[in-house]
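Undergrad: Sequence and predicted structure below; questions after.
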Amino acid sequence: MKKLIYISLFFTTIIFSQSPDTLYPVQAFTSNGYKYGYINRDGNLVIQAKYDFAKDFSEGLAFVKSDNSSDEWLCINIFAETVFKLSANFVFDFKSDQAKVINHNDSVYFINRTGIRTDFKAPPLDFNAKKIPIPYYESGKWGYRMGPDNIILPAIYEMAGEFSEDLAPVFIKFSVSDLPEVNCFNAFINLKGEVVLRTELKYNDNGYLVTGYFYSPGRWQNGVCRYYTSNDPKTRVMKYIRNDGRVIW
């Protein structure tokens, strides 16, 4: 029998080493309105909510903005110290010690970890990288395969997202009331197709939704996944869930 871990049950304990990328951006209400800060894996706000915009940490660094109307970006470390500043239309997360920058004239260049322009260096190929199953569509359902003819999981899912850290979001019709939407998932499965995390629609006595589906879930990052409570950008709330089923924000 498949083991299910419901959102309401948070009994599994996982020891997880603290790394530079186990901080996650969240919005919190302050005296100056909603601002972005960062939480850790326990859901504690460890970097004060003071930014107008905040990106994910990558390789121990994150890009934030103190003023959304400005083109100035701050690169901060896990102690909220500013490493450097730059002006740009947009900046991408660090990867292999370099970040891509889109300039004001839409030209592209790269910077190193100190903000100095550098030549692009292709990351080294990892020939030992783990192969990850990809979704495929067949007869109105989704499944996973490793290649054109190597089916890992049959096409039985209403929706199927990408695997990361050996977990993938899917939508399963557990009951006739389970109706999928775009970017909507109600479970996470492992590489064996076992349901590891499951959510369901629950309402309180006043008719308000208490728990709902996983909308637009991101990639798992050190055992934590970001998702939203709906598809509506005006009303949806950003949430984080751990791979032990605990919702930390």
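TA: Right, received. Where do you want to start? Numbers count the residues shown, from 1 in each chain.
Undergrad: switch to C-alpha atoms for all contacts and neighbour counts from now on
TA: Noted.
Undergrad: measure Tyr144 to Asn190 for me?
TA: Distance of Tyr144 to Asn190, computed by CA to CA, to the nearest Å: 11 Å.
Undergrad: If you count surrounding residues, which of these two has more?
TA: Neighbour totals were compared for Tyr144 and Asn190, and Tyr144 leads with 26 against 16 (other CA atoms under 10 Å).
Undergrad: The helix or strand where the more buried one lies: how far from the chain's middle?
TA: For Tyr144, the host element (DSSP states H and E) is strand 141-147. Strand 141-147 sits 22 Å away from the centroid of its parent chain (CA atoms, centre = their mean, to the nearest Å).
Undergrad: That strand packs against which elements?
TA: Judged by 3 or more CA pairs under 8 Å, 6 or more residues apart in numbering; DSSP states H and E, the packing partners of strand 141-147 are strand 134-138, strand 150-157, strand 159-160.
Undergrad: Let me know which of those strands is tucked in deepest.
TA: Highest mean neighbour count of the helices and strands packed on strand 141-147: strand 159-160, a mean of 25 (counted as mean count of other CA atoms under 10 Å).
Undergrad: The structure to be compared is supplied as follows:
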Amino acid sequence: MKKSVEVCVHFVVIFLVFFYDYGYAFGQADTHLYPVRVDDKWGYIGKDGKIVIKPQYDDASDFSYGLARVLEGNLWGYIDLTGKKVIRSQYTKSEDFGPSNLARVSIQKFDFYIDKEGTFRGKQLNNVAPEGFSEGLIRDRKGSKWGYKNLADKTVIAYKYDWAGKFSGGFAPVKSDGKYGFIDLRGKEYGFLYDLAKGFMEGLAAVTVSDKLGFVDVRGKMVIEPQFDGIEGEGFKNGYAIVRVNEKYGFISRKGVLVISPQYTRAKSFSNGLAPVFFGTQITGRWGFVNEKGELVINAKSCLRSYRYEFSVH
């Protein structure tokens, strides 16, 4: 008998919304385990489709830096890759762990950062942008201006920007007088030359000039000339970036070469050699997984909702 299973691959875009505001981050997912729903409970499967962590939760996120968020009733906690509960379910809201090994959580109306042992770090957060902590600094807004402070609530970079993103690789995108540039951890500014800028990922940052998107390196050199219509997500991940050309998405290498031509309605980043892609319209289309050659290796029956896929498994 076949059992219907939903696989949910959550991808945070900050910005990504940064755009995402997926400012987001520049989290790194440990995606050799994937959230899966069976009979209204969530667990995890491996790359081979076999269940590794028994479905038992009311919701579940991707693994990020070794831990995943799981929902029990109305409260969130964290488990490790073995399924062990390492931080008990006690938070009304939670976010993924990032490269600083801290995660933002809420208990009722109070927001804090915790470490991987569940210990509160720093002061209670007030009016701090969600997903705003990275590389030791919190992106924060006072009135209409953005700046950065540390966990001790001390201002480190003055509140003078119209918008500010998270730090990644030692740099953060910021906006001033209608243009985007970058600052380093000391607040030194680099070239407000762009119509839009995302954070650095794998040493490159997506920037937009005259409605076309390209990539710069940390020296400010345009290493991939502006030629694309847009991007999905934050930028490069596992060696590839997802770019949009004429309303279709494909994948480029760090050299700017289109390794998989733009042909998908939606696409998400590669993990362990596979990337989820969507074909067709939201009504008649379907999700599947392609390998790095662009070959469809897992074919989904239908798209249920954002980032959720239905498969038939034995």
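TA: It's in. Because the structure is predicted, anything quoted here is derived from the model rather than measured.
Undergrad: Please state their TM-score.
TA: Aligned and superposed, the two chains score 0.62 in TM-score terms (TM-score structural alignment, normalised by the length of structure 1); 198 aligned residues with a CA RMSD of 3.7 Å.
Undergrad: circling back to that earlier point, in CSV, list the helices and strands packed on strand 141-147 of structure 1 along with distance to Ala62 of structure 1.
TA: As requested, these are exported to CSV (distance: least, CA to CA, whole Å):
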stretch, distance to Ala62 of structure 1
strand 134-138, 29
strand 150-157, 35
strand 159-160, 29
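Undergrad: Can you check which of those strands gets nearest to Leu45 of structure 1?
TA: Leu45 of structure 1 sits nearest to strand 159-160 of all those, at 31.8 Å, using CA to CA.
Undergrad: do you know which of the helices and strands packed on strand 141-147 of structure 1 lies nearest Ile102 of structure 1?
TA: Closest approach to Ile102 of structure 1 among those (CA to CA): strand 134-138, 30.2 Å.
Undergrad: looking at structure 2, where would I find the counterpart of that closest one?
TA: Mapping strand 134-138 of structure 1 onto structure 2 (TM-score structural alignment) gives residues 205-209.
Undergrad: now do stretch 109-116 of structure 1
TA: Residue span in structure 2 matched to stretch 109-116 of structure 1, by TM-score structural alignment: 112-119.
Undergrad: Show me where the stretch 51-200 of structure 2 has its helices.
TA: With DSSP state H, counting those that start in this stretch, there are no helices along the stretch 51-200 of structure 2.
Undergrad: Burial check on Glu247 of structure 2, number of neighbours?
TA: Neighbours of Glu247 of structure 2 (other CA under 10 Å): 13.
Undergrad: List the contacts of it.
TA: Asp229, Thr265 (CA atoms under 8 Å, 6 or more residues apart in numbering).
Undergrad: rewinding a little: mean per-residue distance, the match of strand 134-138 of structure 1 versus structure 1.
TA: Stretch 205-209 of structure 2 differs from its equivalent in structure 1 by a mean of 2.6 Å after superposition (mean CA distance after the TM-score superposition for structure 1).
Undergrad: quick one on the thing from earlier: quick one: average offset of the strand holding Tyr144 of structure 1 versus structure 2, please.
TA: Counting by mean CA distance after the TM-score superposition for structure 1, strand 141-147 of structure 1 comes out at 2.9 Å.
Undergrad: buried residues in that strand?
TA: Within strand 141-147 of structure 1, the residues scored as buried using 16 or more other CA atoms under 10 Å are Trp142, Gly143, Tyr144, Arg145.
Undergrad: Quick check: closest non-adjacent residue to Gln56 of structure 2.
TA: In this structure, Gln56 of structure 2 finds its nearest non-sequential neighbour in Lys41, 5.2 Å apart by CA to CA, 6 or more residues apart in numbering.
Undergrad: I figured the one you found was touching Val70, is that so?
TA: No: contact between Lys41 of structure 2 and Val70 fails when scored by CA atoms under 8 Å: they sit 10.8 Å apart.
Undergrad: Now do the shared contacts for the two.
TA: With CA under 8 Å, 6+ apart as the test, Lys41 of structure 2 and Val70 both reach Tyr57, Asp58, Asp59.
Undergrad: which ones are touching Asn190 of structure 1?
TA: Asn190 of structure 1 sits in contact with Asp166, Leu167, Ala168, Val196, where contact means CA under 8 Å, 6+ apart.
Undergrad: What about those, which are in helices?
TA: Judged by DSSP state H, helices contain none of the contacts of Asn190 of structure 1.
Undergrad: most neighbours, which of the residues you listed?
TA: Ala168 (27 neighbours).
Undergrad: if we can go back for a sec, list the buried residues of the match of stretch 109-116 of structure 1.
TA: Phe112, Tyr113, Ile114, Lys116, Gly118.
Undergrad: re the thing from before, from the shared contacts of Lys41 and Val70 of structure 2, which would you call buried?
TA: Looks like the shared contacts of Lys41 and Val70 of structure 2 have Tyr57, Asp58, Asp59 buried, using 16+ other CA under 10 Å.
Undergrad: mind checking how far the second one is from Thr119 of structure 2?
TA: Read that as Asp58 of structure 2. 24 Å.
Undergrad: re the thing from before, which of the contacts of Asn190 of structure 1 still touch in structure 2?
TA: Counting by both residues aligned by TM-score structural alignment, their matches' CA atoms under 8 Å, these that remain in contact in structure 2 are Asp166, Leu167, Ala168, Val196.
Undergrad: Could you check which residue of structure 2 pairs with the second one?
TA: Pointing back at Leu167 of structure 1 there. Under the alignment (TM-score structural alignment), Leu167 of structure 1 pairs with Tyr240 in structure 2.
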